[in-house]
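1. Please find the sequence and the predicted model below.
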Amino acid sequence: MTKPLNDVHFSAWRRARPDAQAALMSITLFWAFYFLVTTVRSFVVGFEDPVVMILPRAGVVLFGAVITYLVFLALRPLERMALGWRMMAYFIAAIPASAAYAAWNYTVFYVLPPLDVMLPEHAREPTFAKAVIESSFGWYWFFCAWAAFYLALRYANEVRNAERRTAAWRAEAQSAKIRALRYQVNPHFLFNTLNSLSALILKQRTDDAERMLLNLSQFLRKTLTDDPEQPITLAEELEHQRLYLEVEKVRFGDRLNFDFRLEPGTELLLVPPMILQPIVENAIKYAVAPTRDEVRISLAARRVHDRLEIVIRDTGTAAPGPLDNGLGTGLRNVRARLEAAHGRAARMEVGPADEGGFVVQMSWPVDVIG
């Protein structure tokens, strides 16, 4: 969907704001602090009427803030340069800025009346040029201090923005990875199912074909419509697997049997959607398909303290297929999804069962609805 024009402009304005925000914040803080310190000093030193000096001092401070902001605007095109070059530019720009401020400061306090009320006699400067030159040195370092403070704030903003962008990209990459792993349904399942449907129709086993097609459509609808990043209850996940196994049972008949055993209460615990699918597919591919004997696929779930434990085993006699570092592609995808969802808290163990067949045991911290 195309963004409204005002949203696009607002987003662009927000992206352009950080430097202006940092400049205004640093200017406000610096000049407000100077105004506060000099006002307190006027009372402490004992000027004849320090209250009268507050208004002209406010005018001088406002002028200084304006000059500082003009420096920022003049050097704003250099924002993309390296930090060292920007700092050098600000230190150079501080020379005319400090001279302009010193001239205005002298004019307000030493030229405009009423001098006798505002300042003691000994505070008067002899000449305009000498006063401006001498005070410019002090104000130069004030402007340099502001420049360093502003650039530090700006750099901190840049670092924060870079961290946010990195976090957003990392989250997007993680989301894409989860989606990719989520949708890796074995295409052979679809091909085999369609072939089986064709065979059932040719044999006029319309009831079996209809049941197989209904289960397949429900399974695919759930597979494609569920949000791969939103967990579902264990009961919903087992319904997905039941539909899948019902489709395969039409294909394999009495060679395939399955059962689910859930500890009361575990059906409401949350799991990543379709997390069991690759494991069940492996059991069909490597335990059921290669043999003419009956194979049982069993799934058991229980809660052990604050963890959900799921065990899937089959009674097949065939090898589980090629393994890479102990895991095949489907099982590696399961482990990757568990780690994406729960990090190091997820556990997964695979291997031959003591009583024969193959077993996969997984556990992760309990997550419940709401």
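-> Sure thing, it's come through. Numbering: from 1, shown residues only.

2. Please count neighbours and contacts with C-alpha atoms only from this point.
-> Will do.

3. what packs against the helix or strand where Met88 lies?
-> Secondary structure from DSSP states H and E places Met88 in helix 83-106. In this structure, helix 83-106 makes packing contacts with helix 50-75, helix 128-182, judged by 3 or more CA pairs under 8 Å, 6 or more residues apart in numbering; DSSP states H and E.

4. tell me what the helix or strand following it is packed against?
-> Toward the C-terminal end, the helix or strand that comes next after helix 83-106 (DSSP H and E) is helix 115-118. Using 3+ CA pairs under 8 Å, 6+ apart as the contact criterion, the secondary-structure elements in contact with helix 115-118 are helix 50-75.

5. then this one, side by side with the first:
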Amino acid sequence: MNWQRLVEDRQKFFWVLQIAGWVGYALVNYIGSRVFEMRDIYVFVIVLNAYAGCLLTIPLRYLYRKIWNAKPLFLIFVVFVASYIVGTSWSVIQKFNLWEIYRHGYRPDEWFYYFKQGLDSVYIVLCWSGLYFGIKYYQLLQGEKQKALKANTMAHEAQLKMLRYQLNPHFLFNTLNAISTLILVEENKNANQMVSKLSEFLRYTLNTDPIKRVPFEQELHVLGLYLDIEKVRFDDRLSIEIDVSEEAKNALVPSMILQPLIENSIKYAIANLESGGAIAIKAQVFANELLLEVSDNGPGTDISEGELVKSSGVGLANTQDRLKTLYEHNYSFVLSNNQPQGLVVNIRIPFEKG
């Protein structure tokens, strides 16, 4: 049986603990009877006492549920009074079982015997009440933790999806403009290729959950579609260099993690160079970490402590936010100047084999 499920099912959990607790009480008393060499008939008395205690404490559960939200002082008062009544009633039953079954009608003369045995029963019922409230509070605390965790997870999912879908409109706008231009100049073959690749690219972005990780080899294929589309736009002005190790291809990465970085390089670097430019994509595994790098030879920008001094785009910021949401502090996202010019983006994330 799954322990977590049992704890969450309050009805079943109560009955399991109730029965197990009173069986345990009977076993402890049985061991004591063996130590003090009581006659075998005493086992029957122990069973009856445990059964009576089990039955008498069941109504306490429903009483405590009724007063659960009462003021603390009233709650404590009711618990002590109810425990005293139930404990005293149980003590009377125990005396009856002991004297009528085991001692055949014998009654002790000392008055303190009655008082002491009655208090013992009250203490046991008070312990039962304390355990009930302790377990109840524990269950409520676990329930609140589960709700908070679920709400936090849903918030992260919503945030990731928002960040992912914020990346697509700019690229889509540029591509549709390029297709429109190709149609106007009657380059229908190129326009048709762009539409086909755009369709496959968008299908991937819409069907892939931004929260799940995918093999980097799959990401490379999608990046290939994206770059093929951009090559139609820029023709020979765009040069691509890819250097990815075989081990890195099998690594799991957040879906579409590099696309906004490449889009950023094309928008701010390649598009501003009359003679075009180059983008390099590198990936390798080192010390159980996946190292990703995207670099260009554009005009570069001002960088301070691994971050842009001024940035009007959302690509870099959204990528960093996604990494922070997915990996918390177990990642790095660093910007640096390329040599002799351009921008380099380095990402380090834990290596997970797909």
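-> Perfect, I can see it now. This one's a predicted model, so the numbers in the text were calculated from it and none came from an experiment.

6. quick one: the helix holding Met88 of structure 1 to helix 128-182, angle?
-> With axes from the mean of the first three to the mean of the last three CA atoms, to 10 degrees defining the directions, helix 83-106 of structure 1 sits at 140 degrees from helix 128-182.

7. How far does helix 83-106 of structure 1 sit from its chain's centre?
-> Offset of helix 83-106 of structure 1 from its chain centre (CA atoms, centre = their mean, to the nearest Å): 40 Å.

8. Adding mean neighbour count and distance to His342 of structure 1, write the helices and strands packed on helix 83-106 of structure 1 out as JSON lines.
-> What follows is these, written out as JSON lines (neighbours: other CA atoms under 10 Å; distance: least, CA to CA, whole Å):
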{"stretch": "helix 50-75", "mean neighbour count": "17", "distance to His342 of structure 1": "47"}
{"stretch": "helix 128-182", "mean neighbour count": "16", "distance to His342 of structure 1": "12"}
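
9. so how far does stretch 129-138 of structure 2 sit from its counterpart in structure 1?
-> Following the fit onto structure 1, the mean deviation recorded for stretch 129-138 of structure 2 is 1.7 Å by mean CA distance after the TM-score superposition for structure 1.

10. centre of the chain versus that stretch, how much separation?
-> Relative to its parent chain, stretch 129-138 of structure 2 has a centroid offset of 27 Å by CA atoms, centre = their mean.

11. Provide the aligned range in structure 1 for it.
-> Equivalent residues of stretch 129-138 of structure 2 are located at 147-156 in structure 1, counting by TM-score structural alignment.

12. Name the helix or strand for Thr291 of structure 1, please.
-> Under the criterion of DSSP H and E, Thr291 of structure 1 resides outside all helices and strands.

13. That one matches what in structure 2?
-> For Thr291 of structure 1, the aligned residue in structure 2 is Leu273 (criterion: TM-score structural alignment).

14. wait, its match sits on Gly298?
-> Yes. Leu273 of structure 2 is within contact range of Gly298, at 7.1 Å (criterion: CA atoms under 8 Å).

15. Looking at the two, which is more packed in?
-> Relative neighbour count places Gly298 above the other of Leu273 of structure 2 and Gly298, with 23 against 15, counting by other CA atoms under 10 Å.

16. To which residue of structure 1 is that one aligned?
-> With TM-score structural alignment as the criterion, Gly298 of structure 2 pairs with Gly316.

17. before we move on, what about Asn264 of structure 2?
-> Using TM-score structural alignment as the criterion, Asn264 of structure 2 maps onto Asn282 of structure 1.

18. just Leu343 of structure 2 next, same as before
-> Using TM-score structural alignment, the equivalent of Leu343 of structure 2 in structure 1 is Phe358.

19. Can you flag the residue of structure 1 lying furthest from its geometric centre?
-> Computed with CA atoms, centre = their mean, the maximum C-alpha offset from the centroid of structure 1 is found at Glu121, amounting to 63.5 Å.

20. any idea how far the lengthiest strand in structure 1 is from the chain center?
-> Once structure 1 is assigned using DSSP state E, the strand that runs over the most residues is strand 295-304. The chain centroid and the centroid of strand 295-304 of structure 1 are separated by 35 Å under CA atoms, centre = their mean.

21. average offset between it and structure 2?
-> Aligned to structure 2 and superposed, strand 295-304 of structure 1 gives a mean residue distance of 1.6 Å (mean CA distance after the TM-score superposition for structure 1).

22. That strand packs against which elements?
-> In terms of contact count using 3+ CA pairs under 8 Å, 6+ apart, strand 295-304 of structure 1 is assigned the packing partners strand 256-262, strand 307-314.

23. how about those strands, which one is nearest His240 of structure 1?
-> strand 256-262 (12.4 Å; CA to CA).

24. returning to that earlier point: of the helices and strands packed on helix 83-106 of structure 1, which approaches Ala32 of structure 1 most closely?
-> Each of these was checked against Ala32 of structure 1 via CA to CA, and the shortest separation belongs to helix 50-75, namely 8.0 Å.

25. tell me the angle of that closest one relative to helix 128-182?
-> Helix 50-75 of structure 1 and helix 128-182 meet at an angle of 60 degrees, taking the same axes, to 10 degrees as the criterion.

26. Show me how far helix 50-75 of structure 1 is from its chain's centre.
-> Here the centre of mass of C-alpha atoms in helix 50-75 of structure 1, compared against the chain's by CA atoms, centre = their mean, lies 41 Å away.
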